[in-house]
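**Student:** I need the structure of the sequence given here:
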Amino acid sequence: MTRAWVEIDLGALCRNGAAVAARAGVPLLPMVKADGYGLGGLRAALALESLEPWGYGVATTAEGDELRRGGITRPIIVFTPILRTEIDALRRANLTPALGDPAVIESWARTGRPWHLQIDTGMSRAGMAWNAVEANRDLLARAAPEGVFTHFHSAELADDSRDVQERRFDSALAALPSRPSLVHAENGAAVERRAPSRWSLCRPGIFLYGVAGIEGGPLVPEPVVSVRARIVELRTVPAGDTVSYDATWRADGPRRIATVPVGYADGYRRNLSNRGEALLRGGRVPVAGRVTMDMTMFDVTETDAALGDVVTLLGREGGEVITVSALAAAAELSPYEVLTGLKLRLPRRYASEEAPVAAV
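**Tutor:** Reported below is the predicted structural model:
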C-alpha cells in the first residue's frame, strides 16, 4: 500500500490547454520545462499531443533530449540561453535554441538548423535588447531566424507594462531584415487578459497545470495535481503537551494528532507549519506544529480519523479543494515553487481522460 503520492490528472491538463488555445485562436507552444512544472515533462507532452501543438518549450538540453527519447517529434525550443559548447548536444537532439547573443548566433548559423531570436523588451534576463536589433541587421540577414519572441514580465498585472513591451517588440520586429514566420510573446496570463492573440503561437505554462494567472479572469483552469498521504499514526495529546520541533504548537486540551508521511523533503514546505490545512473525511484539519523533513502532523480531533485514512494535502476531495494558489499563499511562496517542489520524492500516479481538441 502506497503511503503518500502525487496524483496528476492528464485529462484536466489537456482541457486546460484546449481552453487556452480556443481563447488565443492560435496553435500552442506548451511549456513543459522543469520536468513539466514538477509533474512529469514527458508525460505532460505525450498527453498534450492530443491538442496538436506546434511544439514544446523546455529550459535545458537534457529536458529536450528526454522528450526526444520519449518519442516527441515536434519542434522543441530550449528557452534558456546556451553556450557555444552546447551546440553539438542541441544539434544531436534536434533541438531549437532561443538565442540573443551575436557570437552564439554566428556559431549556431554554421549548423544550418532553425533557431528563434529572443528579444529582451524589459525582462532584462535573456535575449538581444530590443533597441540593438538594428545594429545586428547584417548578422540577422545572414542567419535569419525561424521565429522571434519576447517575454512579458508582468502579464498577470493590470498595468501598462505589457503595452510598453509590445511597443518595443513591434519596434524590434520592424528593424529586422525580414519578419520570421513565427512570432510569439504570450503566456497563459497574457491570453487570459487579452484575446485573441495577435501573434503566431501562444506559450502557456503554469495555467496548463491548474493555476490561473488572473484571479476571477475569463479562464478558470481545472485542478491538475493532488498530494495525498495515509495516516500512519494517531495519538492523543493531553492539555499542555506540544507537537513537533521547537514546541511551537501546544494543546489547549486533549487533542487527537495524526501523522502523515509527507514533509518538506517531499515538497510540503516548512512554511506551512501551524498554518497549512488538509482535507480529511469531508472537512479541513490544521497542521499542528512544525512540518518536518519526512512527516507532518495534523489536529484531527474533530474527525473520526483512523489509521490508513487518506489525507489530501493539495487538490480536491469531494466538494472541497485546496488549490495550488491557496497552498502557495499559506506558505508565502509562488505557485511555481509549490509545483516544481513536488518532483522531489513522492511517486506519481497519472489519471487520463479523453480531452477535447482545441479548434484554432
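**Student:** from here on, just use CA atoms for contacts and neighbour counts.
**Tutor:** OK.
**Student:** tally of neighbours for the closest residue to Thr80 other than its chain neighbours?
**Tutor:** Spatial nearest neighbour of Thr80, excluding adjacent residues (Cα to Cα, 6 or more residues apart in numbering): Ala59 at 5.1 Å. Neighbours of Ala59 under the rule other Cα atoms under 10 Å: 20.
**Student:** quick check: Ala59 touching Ile76?
**Tutor:** No - Ala59 is not in contact with Ile76 according to Cα atoms under 8 Å; the separation is 10.0 Å.
**Student:** how much space between the residue nearest to Thr80 and Leu90?
**Tutor:** Distance from Ala59 to Leu90, counting by Cα to Cα, to the nearest Å: 12 Å.
**Student:** what does Phe149 give?
**Tutor:** For Phe149 relative to Leu90 (Cα to Cα), the value is 20 Å.
**Student:** Thr61 too?
**Tutor:** Per Cα to Cα, Thr61 is found 6 Å from Leu90.
**Student:** again, but for Gly205
**Tutor:** As judged by Cα to Cα, Gly205 and Leu90 stand 22 Å apart.
**Student:** now show me the structure for the sequence below, then we'll compare the two:
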Amino acid sequence: MSPTAFPPPQARLLLDSAALIANWQDFARAVGAADCGAAIKADGYGLGAREAMARLAAAGCRTFYVAHWQEVPALLPLPAGVTLSVLHGVTADELPAALALPALPVLVTAAQVALWRQTGRPCEVMVDSGMNRLGLAPSETADVLAGMNVAVLHSHLACADNPAHPLNERQRACFAEVAARVPAGAYALANSAGIALGAAFHLDLVRPGIGLFGGGLMPNGRVSRPVARIQARIIQLRDVPAGGTVGYAAAFAATRPSRIATVALGYADGYARGLSGVGFAEVAGVRCPAAGRISMDLSAFDVTDAPALAEGDWIDIPFDPETMATLAGRTSYELLVALGQRFDRVWA
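**Tutor:** Predicted structure coming up:
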C-alpha cells in the first residue's frame, strides 16, 4: 500500500486563519509606523510555519524569523516581497547552506561576525542588553561591527511579560546607547509582550511570536485569540458502573453509572499529561471532563451528560493555550510547541 493510500490521522488541529491574522493586525496597529514582523520558529509555534507565513504575508507581514537554518527549506519558495532571518546566527558548518538559502543570519557572537564578514553580505545582529543569553556585549558591539552592513540591530527583553520589572527600562536604555553608536538599517527590541510596554520599545521593528498563535496578552491587555482547536476520533465508548475506575493508577472512579469515550489523543501528541482530570472535551456545548490520566496515545472523557455519540465520531477538545497552561501547570509556549506531527492540520 502506498503512503498516500493511508487514511487521515485520528486527531486533527482545526486552525483559524482569521484569528491568526487578527492577532497580527492588532500588533501592527499597536506599533504604528514600526514594521510588524512575525516569529514563526518551531514550526509556527507548533501550528505550521509554512501555512502561517503564507497567511500573514497575504495580510501584509513582510518580515519573518525562525531559530535555525534547518527551518528554512520548508518555507521555500518564500512569498513575494518577504524577508526571512535566522535568530541563532550562523556557524562554520552552516555557512554553505546559509549562503545558498534566501535568509539572513542574526549574528550573535563576535566569532560569527568575523565569519560572516568574509562573505561581504548584509546581516542582522543581536546585542545582549541584559538577558545574558545570546548576543554581542554592548561594550564590544561598535568595534566588532565596524564596516559591516547591518540590516537590523536587535536585542531581546528578558522580563517583558512583567511591565513593572526594572530590567525592562535598563535594557531599553542600554540598547539605545548601543544603537546610537552602531549604524543599522533598523533597530528592534520588542517581542509579543514587549510591544505592550509602549512606543519607547517599538523602535523600527517588532517581532511578535506567541501572541500570534493564541498565547499571552495582546497590547490592549486581553488574551490573544486562540488559533487552534483539537478534534479527536472516538475509538471506543463504554459504560462504566458506579465505583468503576478508568485508566492508569485507577485515577478516575465513577461516582455514578458513566459513559466514557476514549479518543485517539495523548501526551505524545502534545495533549499534556498535566491535563489529567482537569482537561475537557465539548459535545454540543456540553463540557465533558477528562476521566483519569492522559496516557501516551489515548485520553478518556466522561460523556455521560452529552448527546448520544457513536464510535468513530469526532469530539471537540478546546485548546485555548492560556487556559490549558493554567490547568496543566505549564506555559502556553510549551503546550503550543509540543503539538505533535500525528495531527492533521486543517486551516480554515
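**Student:** circling back to that earlier point, the residue nearest to Thr80 of the first structure matches what in the second structure?
**Tutor:** Here Ala59 of the first structure is matched to Ala67 in the second structure, going by TM-score structural alignment.
**Student:** what residue of the second structure matches up with Asp299 of the first structure?
**Tutor:** By TM-score structural alignment, Asp299 of the first structure lines up with Asp302.
**Student:** touching, its match and Ile260? I think so.
**Tutor:** Yes - counting by Cα under 8 Å, Asp302 of the second structure does reach Ile260; the two are 4.7 Å apart.
**Student:** what is in contact with these two at once?
**Tutor:** Counting by Cα atoms under 8 Å, 6 or more residues apart in numbering, the contacts common to Asp302 of the second structure and Ile260 are Ala291.
**Student:** show me the contacts for the alignment partner in the second structure of Ile231 of the first structure.
**Tutor:** Matched by TM-score structural alignment, Ile231 of the first structure corresponds to Ile234 in the second structure. For Ile234 of the second structure, the contact set (Cα under 8 Å, 6+ apart) comprises 261-264, 310-315.
**Student:** I'd like the next helix or strand past the strand ranked longest in the first structure.
**Tutor:** Longest strand in the first structure by number of residues (criterion: DSSP state E): strand 310-317. As assigned by DSSP states H and E, the chain's next helix or strand after strand 310-317 of the first structure is strand 320-322.
**Student:** so what touches that next one?
**Tutor:** Applying Cα under 8 Å, 6+ apart, the external contacts of strand 320-322 of the first structure come out as 278-279, 282-283, 313-316.
**Student:** tell me which residues in that strand are buried?
**Tutor:** Using 16 or more other Cα atoms under 10 Å as the test for burial, strand 320-322 of the first structure gives 321-322.
**Student:** how about Gly240 of the first structure, what's its partner in the second structure?
**Tutor:** Aligning on TM-score structural alignment places Gly240 of the first structure opposite Gly243 in the second structure.
**Student:** what's the burial count for its match?
**Tutor:** 13.
**Student:** list the contacts of it.
**Tutor:** 253-256.
**Student:** and the residues you listed, which of them are in strands?
**Tutor:** If you go by DSSP E, the contacts of Gly243 of the second structure have Ala253 in strands.
**Student:** still contacting in the first structure, which of the contacts of Gly243 of the second structure?
**Tutor:** Here is what carries over to the first structure from those, by both residues aligned by TM-score structural alignment, their matches' Cα atoms under 8 Å: 253-256.
**Student:** from those, which is closest to Asp297 of the second structure?
**Tutor:** Using Cα to Cα, Ala253 is the member of these that lies nearest Asp297 of the second structure, at 20.7 Å.
**Student:** not counting its neighbours along the chain, what's nearest the closest one?
**Tutor:** Residue nearest to Ala253 of the second structure in three dimensions, not counting chain neighbours: Thr245, with 4.3 Å by Cα to Cα, 6+ apart.
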